[in-house]
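K.L.:
prediction below, plus the sequence it came from.
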Amino acid sequence: MTGVLAGKVAVVTGANSGIGLAIAKRFAAEGARVFLAGRRQEPLDAAVAEIGPAATGVRADVSVQTDLDDLYSVVRAEAGRIDVLVANAGSAVPERLGEITEEAIDATFGTNVKGTIFTVQKALPLLSDGASIVVTGSTSTLRPGPNLEVYGASKAAVRNLVRSWALSARERKFRVNVLSPGPTETPGLAGAVGPDVHQLSSQVPLGRIGRPDEIAAAATFLASDASSFVNGADWFVDGGQAQV
């Protein structure tokens, strides 16, 4: 197998659909063995079938620590290491100030912040020297969307976590970066803003929203040795939405 990720072992969370699935597919196409984690078994099975023998699916909710233990037990038994970790699983519960519920905060921060922390922390014993960690952020850290202030706050917390983790790169021998998509045509975006996701095109200087494969291309660069001197960065793939 050839490709920029040939021979590498990758783990992608939130890989049932959307950006996570696109990343897993691109990684496999570039030669990686990919472990996909997702909360829902049926779409996870479909994703694995679509990718083929390079993919292994493990049902896991990143907000549940025992699920993460199960995920990494499978990776340890079948591959023995992790070269690329993509902490992509995320949750958004649209609620506006004055109507924000404790349940929405717990769900959003449980997945986006706690889930990200333990996805990375529990992977540490398996990370190979020079491993690349990619954490999915959001343009909402700079340009919050209406009724998504809790989500934006959770992604801002993730960005700050990566800044801190980047300081451990020398000791831990990994690189860690944030990948921040702009509006991208995914089921998750439709769930947050409604089915007409293309209404957001007016906010993007390029005049359109993104495609999952475009985010996956950037993730592949951050996962590969081509980005070997990139650490602690926030890579925006947003058509300029949060840049101008």
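P.N.:
Good, I have the coordinates.
K.L.:
can we go C-alpha only for contacts and neighbour counts from here?
P.N.:
Will do.
K.L.:
which ones are touching T220?
P.N.:
The neighbourhood of T220, defined by Cα atoms under 8 Å, 6 or more residues apart in numbering, consists of I23, R26, F27.
K.L.:
ok, and the closest non-adjacent residue to the second one?
P.N.:
Distance criterion Cα to Cα, 6 or more residues apart in numbering; nearest residue to R26, sequence neighbours excluded, is A216 at 6.4 Å.
K.L.:
in three-state terms, label that neighbour for me.
P.N.:
helix (DSSP: H, G, I helix; E, B strand; the rest coil).
K.L.:
what is the neighbour count of it?
P.N.:
23 (other Cα atoms under 10 Å).
K.L.:
please apply the same query to L97.
P.N.:
Neighbour count of L97, defined by other Cα under 10 Å: 11.
K.L.:
same thing with E95?
P.N.:
E95 has 18 nearby residues by other Cα under 10 Å.
K.L.:
quick one, what contacts the residue lying closest to it once chain neighbours are set aside?
P.N.:
In space, E95 comes closest to N147 once its chain neighbours are excluded; the distance is 4.9 Å by Cα to Cα, 6+ apart. Counting by Cα under 8 Å, 6+ apart, N147 touches P94, E95, R96, L97.
K.L.:
do A131 as well
P.N.:
I82, D83, V84, L85, K173, F174, R175.
K.L.:
look up the closest residue to the third one, ignoring the ones flanking it.
P.N.:
What sits nearest to V84 in space, not counting adjacent residues and going by Cα to Cα, 6+ apart, is A10, at 4.5 Å.
K.L.:
mind checking the SS state of that neighbour?
P.N.:
strand.
K.L.:
go ahead and confirm it touches A87.
P.N.:
No. Between A10 and A87 there is no contact under Cα atoms under 8 Å: 10.8 Å.
K.L.:
of all residues in this structure, which one is nearest the centre?
P.N.:
N88 (1.7 Å; Cα atoms, centre = their mean).
K.L.:
here's the one I want to compare it with:
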Amino acid sequence: MSHETPQTPPFHRSHVAVVTGAGSGIGRAVALELASAGWSVALAGRRVETLAETAASAGGETLSVRTDVSRPDEVDALFGAVRERYGRLDLLFNNAGTFGPRGVPLEDIGYEEWRSVVDVNVTGAFLCAQAAFRQMKEQSPQGGRIINNGSISAHTPRPGSVAYTTTKHAMTGLTKSLSLDGRPYRIACGQIDIGNAATDMTQRMRTGTPQANGELIAEPVMDVRDVARTVRHMAELPLEANVQFATVLATTMPYVGRG
């Protein structure tokens, strides 16, 4: 069950965002960037202590809600808390995700390992998008924006990444469907595909990661704040304009021509 921070009187600003996976990495960087720009930010994640660290660093108006995005009841509680606190929702950054098993041959991946990736990366993204869509459709003024965190793996896989790559390709389909179905309600949806932002998840890139030719090489990374600034740009466009897909990556990483 979700647990939110103690209730405070309703607080409203012109922009309200939900950021999932806000306790670390890209989610934290985006939450901090939005907070610095005056957004009210609801922080969602599975670890209360890391959400608290993000909230302390943000310095602005935040709401922390412990949430497992793969559980419908906890997603409902998250968006209910946002509605009660702020009265509306302008942005969902659909960021929570997991890579899944590493170094496991495809034929040896267990059903539960597969499901754990799909449940977070696909089902969780859908549940959050659905809840945001409902609120954006019903609120006045109507509308809002959903930004999905895809990956360059939504285009090109790494070796040994079947679960992650499959779910990120699915994210692209979710983005396109949300864009189409949101048109009558002023709900815009875009996707940011990120390559090698410097986070705990990409720490191994700096020491060596498998390539398609079988080699193990270190890969360059980029400052995660550059990703956050891109998300903010996408978020702050008027609803009459939309960045449908954006790719932000370390300039010299193996991507174009990978394999």
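P.N.:
That came through fine. It should be emphasised that the depicted structure is a prediction, and the values quoted were computed from it without experimental measurement.
K.L.:
OK, contacts around whatever residue of structure 2 lines up with the residue nearest to the centre of structure 1?
P.N.:
Applying TM-score structural alignment, one finds that N88 of structure 1 aligns to N95 in structure 2. When the contact criterion is Cα under 8 Å, 6+ apart, the partners of N95 of structure 2 are V19, T20, G21, A22, I26, G27, A125, N148, N149.
K.L.:
likewise G188 of structure 1?
P.N.:
Residues near G188 of structure 1 by Cα under 8 Å, 6+ apart: G18, A92.
K.L.:
structure 2: which residue goes with that one?
P.N.:
Looking across to structure 2 (by TM-score structural alignment), G188 of structure 1 lines up with M201.
K.L.:
spell out the secondary structure type for its match.
P.N.:
M201 of structure 2 - assigned by three-state DSSP - is helix.
K.L.:
V84 of structure 1 too?
P.N.:
At V84 of structure 1 the chain is in strand, as set by three-state DSSP.
K.L.:
that one and T119 of structure 1, how far apart?
P.N.:
Counting by Cα to Cα, to the nearest Å, the gap from V84 of structure 1 to T119 of structure 1 is 12 Å.
K.L.:
now the closest residue to D90 of structure 2 other than its chain neighbours: how far from V41 of structure 2?
P.N.:
Distances taken as Cα to Cα, 6+ apart put G144 closest to D90 of structure 2, at 4.5 Å, once the chain neighbours are dropped. Distance of G144 of structure 2 to V41 of structure 2, computed by Cα to Cα: 14 Å.
K.L.:
what's the match for G23 of structure 2 in structure 1?
P.N.:
Under the alignment (TM-score structural alignment), G23 of structure 2 maps onto N16 of structure 1.
K.L.:
so its match lies in a helix, does it not?
P.N.:
No. Checked against three-state DSSP, N16 of structure 1 lies outside a helix; its state is coil.
K.L.:
so what's it up against?
P.N.:
Shown in contact with N16 of structure 1 (Cα under 8 Å, 6+ apart): L36, A37, G38, R39, R40, P43, L44, A47.
K.L.:
to which residue of structure 2 is G38 of structure 1 aligned?
P.N.:
In structure 2, G38 of structure 1 lands on G45 (TM-score structural alignment).
K.L.:
doesn't L51 make contact with its match?
P.N.:
Yes. Under the criterion of Cα under 8 Å, G45 of structure 2 makes contact with L51 at 6.7 Å.
K.L.:
common neighbours of the two, please.
P.N.:
Common neighbours of G45 of structure 2 and L51, using Cα under 8 Å, 6+ apart, are A22, G23, R66.
K.L.:
in structure 2, which residues correspond to the longest helix anywhere in structure 1?
P.N.:
Longest helix in structure 1 by number of residues (criterion: DSSP state H): helix 149-166. Per the alignment by TM-score structural alignment, helix 149-166 of structure 1 matches residues 162-179 in structure 2.
K.L.:
quick one: the longest strand anywhere in structure 1 to chain centroid distance?
P.N.:
Taking DSSP state E as the criterion, structure 1 has its longest strand at strand 127-136. Computed by Cα atoms, centre = their mean, to the nearest Å, the chain-centroid distance of strand 127-136 of structure 1 equals 12 Å.
K.L.:
OK, contacts around the residue nearest to G145 of structure 1 when sequence neighbours are not counted?
P.N.:
Nearest non-adjacent residue to G145 of structure 1, counting by Cα to Cα, 6+ apart: G152, 7.7 Å away. Contact analysis of G152 of structure 1 by Cα under 8 Å, 6+ apart lists S138, S140, T141, P144, G145.
K.L.:
pretty sure the third one sits against A156.
P.N.:
Yes. With contacts defined as Cα under 8 Å, T141 of structure 1 counts as touching A156 at a distance of 5.0 Å.
K.L.:
and for H169 of structure 2, the neighbour number?
P.N.:
For H169 of structure 2, the neighbour count with other Cα under 10 Å is 19.
K.L.:
not counting its neighbours along the chain, what's nearest it?
P.N.:
Using Cα to Cα, 6+ apart, the closest residue to H169 of structure 2 is A154 (4.4 Å).
K.L.:
the counterpart of P125 of structure 1 in structure 2: helix or strand, and which one exactly?
P.N.:
Matched to structure 2 by TM-score structural alignment, P125 of structure 1 sits across from R134. Using DSSP states H and E, R134 of structure 2 sits in helix 125-138.
K.L.:
tilt between that helix and strand 144-149?
P.N.:
On the basis of axes from the mean of the first three to the mean of the last three Cα atoms, to 10 degrees, helix 125-138 of structure 2 is oriented at 170 degrees to strand 144-149.
K.L.:
what helices or strands is helix 125-138 of structure 2 leaning on?
P.N.:
Helices and strands touching helix 125-138 of structure 2, by 3 or more Cα pairs under 8 Å, 6 or more residues apart in numbering; DSSP states H and E, are helix 72-86, strand 91-94, strand 144-149, helix 162-182, strand 187-195.
K.L.:
would you turn these into a markdown table with distance to I217 of structure 2?
P.N.:
Below are those laid out as a markdown table (distance: least, Cα to Cα, whole Å):
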| stretch | distance to I217 of structure 2 |
| --- | --- |
| helix 72-86 | 39 |
| strand 91-94 | 31 |
| strand 144-149 | 25 |
| helix 162-182 | 20 |
| strand 187-195 | 16 |
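K.L.:
figure out which of those is closest to V256 of structure 2.
P.N.:
strand 187-195 (11.2 Å; Cα to Cα).
K.L.:
what is that closest one packed up against?
P.N.:
helix 125-138, strand 144-149, helix 162-182, helix 224-235, strand 245-249.
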